[in-house]
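A.B. asks: Need the 3D shape of this:
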Amino acid sequence: MLAGNGLFCPLLGFASCAVFIYMTLGDLKFFFREPKMEFVRRNGTQFVEGGKEFYVNGWNSYWLMDQAVEEYSRPRVTKMLHAGAKMGLTVCRTWAFNDAGYNALQLKPGEFDERVFKALDRVIAEARHHGIRLILCLVNNLHAYGGKAQYVQWAWEEGSASSRSNDSFFSDSSIRHHFKNYVKTMLTRRNRFTGVEYRNDPTIFAWELMNEPRCTTDPSGSSLQGWIKEMAEFVKSIDKNHLLTVGVEGFYSAATAKKFHVNPGDWASSLGTDFVENSRIAAIDFASVHTYPDSWCPGLSFTEKMKFVSEWISSHIDDGDQDLKKPVLFAEFGLSSKTDNFQPGHRYQYYKRVYDLLYEAAKATRSGAGAMPWQFLVDDMDEYGDAFAIVPWRIPSIYKLITRQSCRLAAIRHGKSSSKLLAECP
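C.D. replies: Coordinates of the predicted model:
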């Protein structure tokens, strides 16, 4: 064990694997010094960095900015990023928004709390120090941390809103204006610790327009499609360095009716979103998918849920290969501990299924670009948890599984060295 930080030390095989990667390939430089980063780009269905494919073995910790505000909670951020680095993880997805709530970044339209913005500066600087890149999400479809409902409330209070419907976020001109101002402020922010504008910082892997956008008042999908196109082009007009994704869950609508059978239920086609059409927009660089068999398919047995997961992942990788010609990132996947008959071994099997499918896709140079569990916490953060959250080092079998995936993907990236590298994996 590592004294004083509560982390389980990886098995000796992975320790030697990490050292080997560093000494021969330079991937896990966080063991020794702050790494030099280049922007990750897209080449067809692949992410690339420095002339080589870049694979995402990452995780979600939405709470990093929030916990970086107060001095007493900042060590949680350091501990999480350090732990991710030791597992060989490459990307963390986190919130770059907090609208009108406790420790709000945006107090009201166009008014920001510098103390909270400095916390996000700190997160980005700390991530770079640990060799971790960030996917920064810009707004929530859900109510947590403000989300689209807060923008609608602001517009209503100032008398400019056309409707009190939360979905007016996508169509109301005053709300779109407020969101664009937020985006511009975020992209052009100069980090107080590094001196680098966000739009010029390769620590940021990508921007995500919205967490799980849905527009149920317009099941045709035209409202959301128009909003995505407008906002994606606006982001690119300011920041041409970074990748951009939408943040959709991956459901198919009438626009892709041939894929209805892949949806978890008939309800999934009426949410105003379509995975293929939303991801096809030219300014969108890669597609995102979420995977929640417990929430979406509550009546299925565990075996049936795993069958759904396999078909769901395979279908979206096919879309990336054959239709979109873009990488497909499984940006959230999770298994609830609060379902009937849950067994801890189920979570291991689920993680393994997802990782194996993405590993096989990477070996075949397919569009499956990686996967990111929802969500990781550090010790003593129960108030930030949910039924999907884990502290990885508390579960040695999953910790080993995660580090092995990092090692396997590093081996693919480095080609001829892969046999020796794989032999050193845990």
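
A.B. asks: CA atoms for contacts and neighbours, from now on please.
C.D. replies: OK.

A.B. asks: Leu335 looks like it's in a strand, true?
C.D. replies: No - Leu335: not assigned to a strand; according to DSSP: H, G, I helix; E, B strand; the rest coil it is coil.

A.B. asks: right, and it touches Cys297 too?
C.D. replies: No - using Cα atoms under 8 Å, Leu335 is not in contact with Cys297, being 11.5 Å away.

A.B. asks: residue ranges of the helices in this structure, please?
C.D. replies: In the chain, the helices defined using DSSP state H lie at 12-25, 64-69, 74-86, 114-129, 147-157, 173-187, 222-238, 275-280, 293-296, 302-319, 344-363, 396-413, 418-424.

A.B. asks: So which of those helices is nearest Phe39?
C.D. replies: Phe39 lies closest to helix 114-129 among the helices of the chain, at 12.4 Å (Cα to Cα).

A.B. asks: Which secondary structure elements does that closest one sit against?
C.D. replies: Where contact means 3 or more Cα pairs under 8 Å, 6 or more residues apart in numbering; DSSP states H and E, helix 114-129 is packed against helix 64-69, helix 74-86, strand 133-137.

A.B. asks: Buried residues, it. List them.
C.D. replies: 116-129 (16 or more other Cα atoms under 10 Å).

A.B. asks: Pro293 and Leu377: what is the separation?
C.D. replies: 21 Å (Cα to Cα, to the nearest Å).

A.B. asks: Could you pull out the buried residues of stretch 68-79?
C.D. replies: Going by 16+ other Cα under 10 Å, stretch 68-79 has these buried residues: 68-69, 74, 76-79.

A.B. asks: Settle it for me: which of Leu335 and Cys297 has more neighbours?
C.D. replies: For Leu335 versus Cys297, neighbours defined as other Cα atoms under 10 Å are more numerous around Leu335 (23 against 16).

A.B. asks: contacting residues around that one?
C.D. replies: 292-294, 347, 350, 387-388 (Cα atoms under 8 Å, 6 or more residues apart in numbering).

A.B. asks: again, 6 Å this time
C.D. replies: Taking Cα atoms under 6 Å, 6 or more residues apart in numbering, we find Leu335 in contact with Phe388.

A.B. asks: Second input sequence below; structure requested for side-by-side comparison:
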Amino acid sequence: MTLSRRHLIAAAAALPAIGAAKAPTPPKGFVTVKDGRLSLDGKPYRFAGTNVWYAAWLGAPAGYGDLGRLRRELDRLKAMGVTNLRILGAGEQSPAKVAMDPTFRGPGEDYNADLLKGLDVTLAEMAQRDMKAVIYVNNFWDWSGGMPAYLNWVGDGPWFQQGDPAYPWPQYADYSARFYANQKANALFRHYVTSLVSRVSTVTGKPYRDDPTIMSWQLANEPRPGGSDAFGQSNMPAYQAWIRDTAGLIKRLDNQHLVSTGSEGTMGCMGLESCVIDAHAPPVIDYMTLHIWPNNWGWISMTDQPSTYEAGEQKCRDYVAQHIALAKRLNKPLTIEEFGLIRDGRQFTPGSPTTYRDRFYKTMLDLALADMKAGGPTAGVNFWAWNGEGRAQQPDAWFKKGDKSYVGDPPQEEQGLFGVFDADASTLAVIKAHAAAVKALG
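C.D. replies: Below is the predicted model of the structure:
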């Protein structure tokens, strides 16, 4: 039977339009972006989180590993309502005195099987507790090797470590930021990233790309275009291209997970909103990140918190508001994935007074909660950082290579400077109350 053109049009109208086919449903359990907000299984994804960069070290089947402690720490966090962990999935051998050792890799392709297994174990343990992971794969700072280690391997020198008095700030930042334009260094980096993102877990047998425990791959911890205005501006094209290219590589390897930058915001972007916008506008970047460090940025004095706290807190409030506005402009979610404050009197011991820290935590957590309630872009927070039952092993609280009682304060800082111990009852109460409030939002 031959149909007329009129009959064909009528028949076509009765069928679903091919061009308007329903978008594929995301796999169950994967965090996605919907309408500029994080989403999980059709509902808003909101979280209370922390940083546990050392998780893979605890999970490693090696002398420095401690699976029992890893499980205890995860149980403590879960009991507090913490469900999102930002962890380190990379680390490069470095001659820096305050760098981690062992690390995931050296200049060759013989990556550390124990640490990779430790990451497998961590993700499997997190899955059992319904937690999500943000895994960062490089570091602007040299405490884990990071970008300076890559530059050192390819002979882009002279190499020097952060804090070297012979190379005062901003020389370190300008040096580290040379990484983005160094093709030999990036070839080494891309090989590792490809290997990691394509990895199959030795614990679950599941490819990482199919594991919903991972929320996001993150390009680096606090990538910056540079330190000085002159170098940072000239290096900006290389910085922005590196973000696009690295995120694009990860998306080609794994199109099921989110990708984020690890940026601090304008304070890590030459103070420029345009730098932040350009870094987060590409479609391969799924959400904005924000870090807040009032002590390190000179907003609240390390030696006189009481008289400088009020003005510093207001700057932090303004900083959060500024970046919420930027996220709205981009119509992308926002996570406040690092913030911290020192203890009263710059002490390091567990249980010592945290008057201003507790106030600061409550302020930051309340700002995030208010934006969540208002339907804003803020999805969650990750305080820096979880020390748990870890303790400084040296009398001066400085980390030494071989120490195994890992804490959230990295080797470049005194152990206990910013981290939250399991004995910090008042701070734990603030975090627990916030987590309950976030959960109550549904």
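
A.B. asks: hmm, back to that, to Phe47 of structure 1, which of the helices and strands packed on helix 114-129 of structure 1 lies closest?
C.D. replies: Comparing these by Cα to Cα, strand 133-137 comes nearest, at 13.3 Å.

A.B. asks: Now which residue in structure 2 aligns to Ser269 of structure 1?
C.D. replies: Aligned against structure 2 by TM-score structural alignment, Ser269 of structure 1 finds its counterpart in Gly271.

A.B. asks: how about the residue lying closest to Tyr62 of structure 1 once chain neighbours are set aside, what does it touch?
C.D. replies: Among residues not flanking Tyr62 of structure 1 along the chain, Thr94 sits closest, at 4.0 Å (Cα to Cα, 6 or more residues apart in numbering). Thr94 of structure 1 sits next to 61-62, 136 when contact means Cα under 6 Å, 6+ apart.

A.B. asks: Which among these count as buried?
C.D. replies: Taking 16+ other Cα under 10 Å as the criterion, what is buried in the contacts of Thr94 of structure 1 is 61-62, 136.

A.B. asks: Now render the residues you listed as TSV, adding distance to Ala161 of structure 1.
C.D. replies: Output for the buried ones among the contacts of Thr94 of structure 1, formatted as TSV (distance: Cα to Cα, whole Å):
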residue	distance to Ala161 of structure 1
Ser61	33
Tyr62	29
Leu136	27
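
A.B. asks: burial measure for the aligned residue in structure 1 for Ala311 of structure 2, as a count.
C.D. replies: Residue pairing (TM-score structural alignment): Ala311 of structure 2 is matched to Glu304 of structure 1. By other Cα under 10 Å, the residues close to Glu304 of structure 1 number 13.

A.B. asks: Check Val56 of structure 1 too.
C.D. replies: Applying other Cα under 10 Å, I find that Val56 of structure 1 has 24 neighbouring residues.

A.B. asks: Show me what Gln240 of structure 2 lines up with in structure 1.
C.D. replies: By TM-score structural alignment, Gln240 of structure 2 lines up with Gln225.

A.B. asks: what about its match, neighbour count?
C.D. replies: 19.

A.B. asks: Excluding chain neighbours, give the residue nearest to it in space.
C.D. replies: Spatial nearest neighbour of Gln225 of structure 1, chain neighbours left out: Asn278 (6.0 Å); criterion: Cα to Cα, 6+ apart.

A.B. asks: picking up where we left off before, distance of the residue nearest to Tyr62 of structure 1 relative to Phe251 of structure 1?
C.D. replies: 22 Å.

A.B. asks: Name all residues that make contact with whichever residue in structure 2 pairs up with Glu208 of structure 1.
C.D. replies: Matched by TM-score structural alignment, Glu208 of structure 1 corresponds to Gln218 in structure 2. Contacts here follow Cα under 6 Å, 6+ apart; on that basis Gln218 of structure 2 touches 135-136, 259-262.

A.B. asks: Turn those into TSV, columns for distance to Val154 of structure 2.
C.D. replies: Output for the contacts of Gln218 of structure 2, formatted as TSV (distance: Cα to Cα, whole Å):
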residue	distance to Val154 of structure 2
Ile135	25
Tyr136	22
Val259	27
Ser260	27
Thr261	24
Gly262	25
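
A.B. asks: and the two most separated of those?
C.D. replies: Ile135 and Thr261 (10.9 Å).

A.B. asks: coming back round to it: and the residue nearest to Tyr62 of structure 1, what's its match in structure 2?
C.D. replies: Checking TM-score structural alignment: Thr94 of structure 1 goes with Ile87.

A.B. asks: for Met381 of structure 1, same thing?
C.D. replies: Matched by TM-score structural alignment, Met381 of structure 1 corresponds to Arg391 in structure 2.

A.B. asks: show me what contacts Ala387 of structure 1?
C.D. replies: Ala387 of structure 1 touches 336-338, counting by Cα under 6 Å, 6+ apart.

A.B. asks: what about Thr427 of structure 2, neighbour count?
C.D. replies: If you count neighbours by other Cα under 10 Å, Thr427 of structure 2 ends up with 21.

A.B. asks: correction: Pro27 of structure 2
C.D. replies: 14.

A.B. asks: That one and Gly262 of structure 2: what is the separation?
C.D. replies: From Pro27 of structure 2 to Gly262 of structure 2 the distance is 25 Å (Cα to Cα).

A.B. asks: what does Gly390 of structure 2 give?
C.D. replies: From Gly390 of structure 2 to Gly262 of structure 2 the distance is 25 Å (Cα to Cα).

A.B. asks: the more surrounded of the two?
C.D. replies: Gly262 (28 against 21).

A.B. asks: which ones are touching the counterpart of that one in structure 1?
C.D. replies: Aligned against structure 1 by TM-score structural alignment, Gly262 of structure 2 finds its counterpart in Gly247. Shown in contact with Gly247 of structure 1 (Cα under 6 Å, 6+ apart): 208, 210-212, 288.

A.B. asks: so which of these comes closest to Glu311 of structure 1?
C.D. replies: Ser288 (16.0 Å).
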